[in-house]
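**Student:** Here is a sequence together with a model predicted from it:
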Amino acid sequence: MNQDYYKNYYHLERNHWWFVVRLEILKQELQKLILSNNQKLKILNIGIATGKTSEMLSQFGEVTSVEYDAICAEFVRQKLNIEVIEGSILELPFEENSFDWVCAFDVVEHVKDDKRAISEMNRVCKENGKICITVPAFQSLWSHHDEVNQHFKRYKMNEVLNLFDLQSENIDNNSSFKILRKTYFNSFLFIPIWLFRKLNFLIPKQFIRKGSGSDFEIYKSNHFLDSILKGVFRIEKKILQKNISFSFGVSLLFFVEKKKYRD
């Protein structure tokens, strides 16, 4: 994340249609993992950006926040008055089996060695703990937005399954993980977003993009359009609440449980 981008990110995370409804969906899907109101969860949140996901996760337990960007980490410390540990998803500064939930929301795509990132999340996750990730989906949606955000790739479901050494979508009894939830999301807006991004390749960036050049910059001041897009996205939220999964979308959600080791 470049410096111009993260300085605007705090406002975007709390107001932009995609961030607002995405957070609502994450909270909704995470609530399904709660077995008891008396659970005292230890939660690791990796790549917290400006901290909105850590604020949400704090409703479920004690959150340890990790951010790779030192300037962004200091910004969050001052803005939210919370502890932020500087660290990389590729080398997490924690002991094995330390956390009940290990979360990385739109983080794995920022590292080239994504397999190692999942391995590190697995290492610090307790047995029977949960690993929860979201990533951008479908390489066909690749655009300047991904370049600005320093993504290495976008994912299909089979590629995420392979990251966890799950060779098929069926639960393998010999696997180290049990799939709890897997779905694409932001599906209703997939075609408009695909068309918009393809059109962007034909129009010089200086005519349609300001600030960092991210897609988020384009809509942030259009409150009418923002309200419409929130409404469409929230329809998906209601469908996801019923445990229905989407077969395509702009993003992908994947939750697993780390199985207890057996000899």
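**Tutor:** That came in fine, so what should we check first?
**Student:** hey, let's count contacts and neighbours off CA atoms from now on
**Tutor:** Fine.
**Student:** Give me the neighbour count for the nearest residue to residue 245 once chain neighbours are set aside.
**Tutor:** Counting by C-alpha to C-alpha, 6 or more residues apart in numbering, residue 245 lies nearest to residue 183, which is 4.9 Å off, once chain neighbours are set aside. Look at residue 183: counted by other C-alpha atoms under 10 Å, it has 19 neighbours.
**Student:** what about versus this one:
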Amino acid sequence: METILYDQFYRIEEEHWWFVARREIILDQLRRYAPFPTANDILDVGCGTGIMLQCLQGFGRVQGFDFSPEALAYCRRRVGGSVPLTLGTLGEKPPFPPRTFDVITLLDVIEHIEDDQAAVRGARDLLRPGGVVICTVPAHPFLWSGHDVLNQHKRRYTARELRRTIAGAGLRIEKFSYFNTLLAPAVFAARLATPRRRRLEPRSDFKVYPRWLNILLTRIFLLEKPLLRLANAPFGVSLLCVARRVDA
């Protein structure tokens, strides 16, 4: 990811509608599927600028793991010395013993990795039996844009591709759904109405909106939280998967 984006994320992710609602939805799914109250050890892979580390501290012993020294520097600014931070990647031999964690988060991470299935397999190996991986990714290759280019994504996923990646890594899928569904028609229309050349110019989709609009978008997105407890959404801008290690 371009270094300039770390600064942008650090400045906006506490209040920006997309980050706020996404966090709430992910944490709600975590409460449903993670092996609590016995789950104590959590690894946030691709911890970025540390906002999820803050949220996850209420669930157990949290560690952050990222390939970027710049990202970890922002994490230290946010969480201080309260969370252990490790530099590295899942593609190499991770600096953790096998079966160390009860929960591993891969939140908009594996789309940055060439061999995504190897990364998920690496996460699986770090899980204790019964532990869960929570993974989110950008959906729909037809939505590819300059935002993906700037973020150095390797791909956007179809549902079939993500299922194959997760299941092929030896995990049992327990929740699989699109999300960011209610706002998806507007996103689809905006992307497809933009001329291709302009659409592919590297630029961030994350803009600072007027307070009233940011609140409105947050509330619309958060309407999905209770709905995702009951059912899986048939379309959306992102995909969410919760998968469990079931071997002994």
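**Tutor:** Arrived safely. Because the structure is a prediction, the values reported are computed rather than measured.
**Student:** follow-up on the earlier one: which residue in the second structure lines up with the residue nearest to residue 245 of the first structure?
**Tutor:** Alignment note (TM-score structural alignment): residue 183 of the first structure maps to residue 177 of the second structure.
**Student:** And what about that match, helix, strand or coil?
**Tutor:** Here residue 177 of the second structure is recorded as strand under DSSP: H, G, I helix; E, B strand; the rest coil.
**Student:** Look up how far residue 216 of the second structure lies from the residue of the second structure most remote from its centre.
**Tutor:** In the second structure, the greatest distance from the average C-alpha position (C-alpha atoms, centre = their mean) is reached by residue 195, at 28.5 Å. Relative to residue 216 of the second structure, residue 195 of the second structure is positioned 28 Å away (C-alpha to C-alpha, to the nearest Å).
**Student:** the strands in the first structure, which residues?
**Tutor:** Here the first structure has its strands, by DSSP state E, at 41-46, 61-67, 84-86, 99-105, 125-136, 177-185, 251-258.
**Student:** Specify the angle between the longest one and strand 41-46 in degrees.
**Tutor:** When you say that, I think you mean strand 125-136 of the first structure. For strand 125-136 of the first structure against strand 41-46, the angle by axes from the mean of the first three to the mean of the last three C-alpha atoms, to 10 degrees is 40 degrees.
**Student:** cool, the fourth one as well?
**Tutor:** Note on geometry: by the same axes, to 10 degrees, strand 99-105 of the first structure and strand 41-46 are set 30 degrees apart in direction.
**Student:** Please apply the same query to the last one.
**Tutor:** Computed by the same axes, to 10 degrees, the angle separating strand 251-258 of the first structure from strand 41-46 equals 140 degrees.
**Student:** and strand 251-258 of the first structure, which residues are buried?
**Tutor:** Buried positions in strand 251-258 of the first structure, judged by neighbour count with 16 or more other C-alpha atoms under 10 Å: 251, 252, 253, 254, 255, 256, 257, 258.
**Student:** Spatially nearest residue to residue 215 of the second structure (excluding sequence neighbours)?
**Tutor:** Closest residue to residue 215 of the second structure apart from its sequence neighbours, by C-alpha to C-alpha, 6+ apart: residue 17 at 6.9 Å.
**Student:** before we move on, back to that, quick check, the match of residue 183 of the first structure in contact with residue 229.
**Tutor:** No. Residue 177 of the second structure is beyond contact range of residue 229, at 10.6 Å (criterion: C-alpha atoms under 8 Å).
**Student:** who touches residue 181 of the first structure in this structure?
**Tutor:** Applying C-alpha atoms under 8 Å, 6 or more residues apart in numbering, we find residue 181 of the first structure in contact with 253, 254, 255, 256.
**Student:** and with 6 Å instead?
**Tutor:** Counting by C-alpha atoms under 6 Å, 6 or more residues apart in numbering, residue 181 of the first structure makes contact with 254, 255.
**Student:** now that we're looking at it, how far away is residue 223 of the first structure from it?
**Tutor:** Here residue 181 of the first structure is placed at a distance of 33 Å from residue 223 of the first structure (C-alpha to C-alpha).
**Student:** what about the helices in the stretch 101-250 of the first structure?
**Tutor:** Along the stretch 101-250 of the first structure, the segments classed as helices by DSSP state H, counting those that start in this stretch run 114-124, 144-148, 157-163, 190-200, 205-208, 215-219, 223-241.
**Student:** How many residues are close by the aligned partner of residue 122 of the first structure in the second structure?
**Tutor:** Under the alignment (TM-score structural alignment), residue 122 of the first structure pairs with residue 124 of the second structure. Number of residues near residue 124 of the second structure (other C-alpha under 10 Å) recorded here: 26.
**Student:** Aligned to residue 74 of the second structure, what sits in the first structure?
**Tutor:** Residue 74 of the second structure maps onto residue 75 in the first structure, by TM-score structural alignment.
**Student:** ah, wrong one, I meant residue 225 of the second structure
**Tutor:** Using TM-score structural alignment, the equivalent of residue 225 of the second structure in the first structure is residue 237.
**Student:** and its match, how many neighbours does it have?
**Tutor:** As a burial measure, residue 237 of the first structure scores 20 neighbours (other C-alpha under 10 Å).
**Student:** Contacts only, for it.
**Tutor:** Taking C-alpha under 6 Å, 6+ apart as the test, what residue 237 of the first structure contacts is residue 25.
**Student:** that older thread, any idea how far the residue nearest to residue 245 of the first structure lies from residue 11 of the first structure?
**Tutor:** Taken as C-alpha to C-alpha, the span from residue 183 of the first structure to residue 11 of the first structure is 28 Å.
**Student:** what do you get for residue 256 of the first structure?
**Tutor:** In this structure, residue 256 of the first structure and residue 11 of the first structure are 31 Å apart, going by C-alpha to C-alpha.
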